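Enquirer: no sequence on this one, just coordinates:
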């Protein structure tokens, strides 16, 4: 079976140039400005941008246990709608996949997804933070990434033991950095917005103190420590310094932490509630700077769907998190690439290339001859409005609904098969 992507554009030294791609049996076999071929199927891209399929190392699919919020099918379809061909699903499930049997069953469930799904295993049994899992057995069952995301591991001895064992296996520890003793029940950043809205504040030191502890342990153990969703200028500074000292650390930032800050919270709007919370203007700028100087390695959505009803109860009583799979590329392209703050190449690196390299994802495609055809195609020319009624996710919880953006997904291919195509 052959497929020809016709009349597209690709990047060549920071310039968009004509590009057509020929795919045979799921593999890219030819890439050039013009391809003459009598293929079984031809898709006319009408000048749209051909990109490697995006990769998101931080999503929540909610199945099993919370399928009222999301399912593997809906979450993966939402990711395909956003141009993602590979996602990595966190382990905050019920039951969580903390044994080889449960992990293998979760991998089997994930096969129903519309795209490729990598599965995290937890660091601790039941994600309770008290006793580490059997890393070796889980690794033999296929687990390559470990995280208790959704909960920071409070006991330093547990983290130390986990890091030692993960270092032996050569697998990364991906951590939600939050010291609960320094969180004080906060639901919003501890700053002007918390004071103005009379809401309990979550201090930034709850994040940075945990990162500092974990960086010290990572330096001693040699483990690959990956920091999830950094949000403060101090966190960025800590990671930057650790990298300079040779610590094996990488980190991610979410779209919302570089697009928004606490000044955007004008009322008790739970669509702005997430953990870590939206921080101050200086923190947002530090995260942007961290991306641009290489301190922050990737952009990950932390796609966190909730029901409409759950998100109707303000900051105090609504759950943390927003959806992001379907809006990330368009928002970032519009806010940073179009104004020439970033290049399109940088955005693709942070949303695709660096993920593949850092997390060693051999099944994720590249835009090159001989690679599996994991491809995303985006319309960079026409403005559209973000409409939650067009979401394929069950979750509509986004503060970006109604925003006018560019970069709508035209097509997502996984192994050469159509995972999403714009109607």
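Expert: It's in. Just so we're clear, the structure is a prediction, and the values are computed from it rather than from any experiment.
Enquirer: Please make it C-alpha for all contacts and neighbour counts, starting now.
Expert: Noted.
Enquirer: residues near residue 423, how many?
Expert: The tally of other residues near residue 423 (other C-alpha atoms under 10 Å) stands at 5.
Enquirer: need the next SSE after the host helix or strand of residue 58, C-terminal direction.
Expert: Taking DSSP states H and E as the criterion, residue 58 maps to strand 54-59. As assigned by DSSP H and E, the chain's next helix or strand after strand 54-59 is helix 72-81.
Enquirer: and residue 184, what does it touch?
Expert: Taking C-alpha atoms under 8 Å, 6 or more residues apart in numbering, we find residue 184 in contact with 200, 201, 202.
Enquirer: one more time with 7 Å, if that's ok
Expert: Residue 184 makes contacts with residue 202, as judged by C-alpha atoms under 7 Å, 6 or more residues apart in numbering.
Enquirer: List the contacts of stretch 288-306.
Expert: By C-alpha under 7 Å, 6+ apart, the surrounding residues in contact with stretch 288-306 are 56-60, 69-70, 236, 239-240, 250-255, 258, 321-325, 328, 350-351, 354-355, 394-395, 397.
Enquirer: so of these, which ones are in strands?
Expert: Per DSSP state E, strands hold the following members of these: 56, 57, 58, 59, 250, 251, 252, 253.
Enquirer: burial measure for the nearest residue to the third one once chain neighbours are set aside, as a count.
Expert: Using C-alpha to C-alpha, 6 or more residues apart in numbering and skipping residues adjacent in sequence, the residue nearest residue 58 is residue 302, 4.9 Å away. Residue 302 has 28 neighbours, counted by other C-alpha under 10 Å.
Enquirer: how far away is residue 302 from residue 127?
Expert: Relative to residue 127, residue 302 is positioned 18 Å away (C-alpha to C-alpha, to the nearest Å).
Enquirer: Over to residue 4?
Expert: Distance from residue 4 to residue 127, by C-alpha to C-alpha: 46 Å.
Enquirer: Between these two, which has more neighbouring residues?
Expert: residue 127 (26 against 23).
Enquirer: residue contacts, the closest residue to residue 125 other than its chain neighbours?
Expert: The shortest distance from residue 125 to any non-neighbouring residue, by C-alpha to C-alpha, 6+ apart, is to residue 133 (5.2 Å). Counting by C-alpha under 7 Å, 6+ apart, residue 133 touches 98, 123, 124, 125.
Enquirer: gap between stretch 15-34 and the chain center?
Expert: On the basis of C-alpha atoms, centre = their mean, to the nearest Å, stretch 15-34 sits 27 Å off its chain's mean C-alpha point.
Enquirer: who touches it?
Expert: 1-11, 35, 368-373, 415-417.
Enquirer: what about versus this one:
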């Protein structure tokens, strides 16, 4: 029995993109995966860049969701990177943090203004730290595999440059900046050194960046097209080391479902992302716990307690007085990833057919079961 898992990086797609996912199916997927609190990114249609959008999502999630839903508001209007969104109003309506996820706020002036402004509300900026000019012509990690299969690559430098900029802004403004889905060893080292200098920076790593390399892209499987891209083995090893030494603070899914027809295209034309809420725990336990790289306490810390603490959520703990959000895990349960059984609308996953060991067998939210034996309970 552990504190309910907390995933601070998901995409629920509602409003406007319900063919990919909605609040009901996304929270059912979370419950099935043992996740009791999720935070959803603002890249919907319309974008979550106003207080009415924050309130609308929170209200619908409270009525129809199966788990707790936190809302991340946009940094800029329409995610265009130009004019600041109504961050103050959104903060007052309960926005957890702010991000233009999927887009890098390339204007340093705009990003610095956002950091200075939001500090008054004690909120965090989450940065999708990938330089657009260095990444726009690529579709996977630039390296041996991309050269071999003839796909234009994205250099790790695109991530390193962006992270360096964000760290300098955090140092200048004193505002807490959280680096999303860090995937390069250069970025990891920059964050490690920034933390040693006392700069208010935290970061997360995704399940796929911890467990897959760019070799997974070799057969042009569009499930492996993600941003930042899956990188080579040396980058994966650096992320794992950083997870161990505390440089990486949290494990997330970046659950980003798409309609099947959107991914059924040539690799370079496929949108980035895939579903992850129902596979995250099993994959991490298989690859990091059962290989004796991490203890169960370390894993639960990164998937529950630490992300909750970073964003000041009332979650991630079994202490008296905390919500009764609980995940019950069978560490030795063997199972095979089968997307036909997924609750999410986005069925494509690079882990299809993977043999896993370890699975959430029950999920409780506010003291009530929302999943038992892999089956989400009816409301």
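Expert: Perfect, I can see it now. Treat the numbers as computed from the prediction; the structure is a model and nothing was measured.
Enquirer: how close does whichever residue in structure 1 pairs up with residue 163 of structure 2 get to residue 159 of structure 1?
Expert: In structure 1, the residue equivalent to residue 163 of structure 2 is residue 211, according to TM-score structural alignment. According to C-alpha to C-alpha, residue 211 of structure 1 stands 12 Å off from residue 159 of structure 1.
Enquirer: what are the ranges of the helices in the stretch 251-379 of structure 2?
Expert: Assigned by DSSP state H, counting those that start in this stretch, the helices in the stretch 251-379 of structure 2 fall at 260-263, 280-284, 296-300, 306-310.
Enquirer: Make CSV out of those and add distance to residue 71 of structure 2.
Expert: Converted to CSV, the helices of the stretch 251-379 of structure 2 look like this (distance: least, C-alpha to C-alpha, whole Å):
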stretch, distance to residue 71 of structure 2
helix 260-263, 25
helix 280-284, 21
helix 296-300, 22
helix 306-310, 14
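Enquirer: from those helices, which stretch is densest packed?
Expert: helix 280-284 (a mean of 25; mean count of other C-alpha atoms under 10 Å).
Enquirer: For that helix, name the packing helices and strands.
Expert: In terms of contacts (3 or more C-alpha pairs under 7 Å, 6 or more residues apart in numbering; DSSP states H and E), helix 280-284 of structure 2 is packed against strand 355-365.
Enquirer: Which residues belonging to the strand it packs on are considered buried?
Expert: 356, 357, 358, 359, 360, 361, 362, 363, 364, 365 (16 or more other C-alpha atoms under 10 Å).
Enquirer: Which single one of the ones in strands among the contacts of stretch 288-306 of structure 1 is nearest to residue 359 of structure 1?
Expert: residue 57 (8.7 Å; C-alpha to C-alpha).
Enquirer: Is it correct that residue 32 of structure 2 is in contact with residue 376?
Expert: Yes - Residue 32 of structure 2 is in contact with residue 376 according to C-alpha atoms under 7 Å; the separation is 6.1 Å.
Enquirer: Would you mind telling me which of those two has the busier surroundings?
Expert: residue 32 (30 against 21).
Enquirer: corresponding residue for the more buried one in structure 1?
Expert: So residue 32 of structure 2 corresponds to residue 81, using TM-score structural alignment.
Enquirer: and its match, what does it touch?
Expert: For residue 81 of structure 1, the contacting residues are 326, 409, 420, by C-alpha under 7 Å, 6+ apart.
Enquirer: circling back: can you tell me which of the ones in strands among the contacts of stretch 288-306 of structure 1 lies closest to residue 316 of structure 1?
Expert: Nearest to residue 316 of structure 1 among these: residue 59, at 23.7 Å, using C-alpha to C-alpha.
Enquirer: Aligned to the closest one, what sits in structure 2?
Expert: Checking TM-score structural alignment: residue 59 of structure 1 goes with residue 10.
Enquirer: next one: residue 297 of structure 1
Expert: Using TM-score structural alignment, residue 297 of structure 1 lines up with residue 249 in structure 2.
Enquirer: repeat for residue 399 of structure 1
Expert: Using TM-score structural alignment, residue 399 of structure 1 pairs with residue 350 in structure 2.
Enquirer: If I align to structure 2, which of the contacts of residue 81 of structure 1 are still contacts?
Expert: Counting by both residues aligned by TM-score structural alignment, their matches' C-alpha atoms under 7 Å, the contacts of residue 81 of structure 1 that remain in contact in structure 2 are 326, 420.
Enquirer: so can I have TSV of the contacts of residue 81 of structure 1 showing distance to residue 50 of structure 1?
Expert: Formatted as TSV, these follow (distance: C-alpha to C-alpha, whole Å):
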residue	distance to residue 50 of structure 1
326	17
409	10
420	14
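Enquirer: separation between the most centrally placed residue in structure 1 and residue 86 of structure 1?
Expert: For structure 1, the residue sitting closest to the mean C-alpha position, by C-alpha atoms, centre = their mean, is residue 300 at 2.4 Å. Counting by C-alpha to C-alpha, the gap from residue 300 of structure 1 to residue 86 of structure 1 is 12 Å.
Enquirer: Could I get the buried residue list for the helix or strand hosting residue 87 of structure 1?
Expert: Assigned by DSSP H and E, residue 87 of structure 1 belongs to strand 84-89. By neighbour count with 16+ other C-alpha under 10 Å, strand 84-89 of structure 1 contains the buried residues 84, 85, 86, 87, 88, 89.
Enquirer: just those residues now: which is nearest residue 342 of structure 1?
Expert: Nearest member of those to residue 342 of structure 1, counting by C-alpha to C-alpha, is residue 84, at 20.2 Å.
Enquirer: Residue 401 of structure 1 versus the closest one, what's the distance?
Expert: Taken as C-alpha to C-alpha, the span from residue 84 of structure 1 to residue 401 of structure 1 is 20 Å.
Enquirer: try residue 94 of structure 1
Expert: Where residue 401 of structure 1 is concerned, residue 94 of structure 1 sits at a distance of 30 Å (C-alpha to C-alpha).
Enquirer: Break down the stretch 101-250 of structure 1 into its helices, ranges please.
Expert: 135-140, 156-169, 192-197, 205-221, 233-244.
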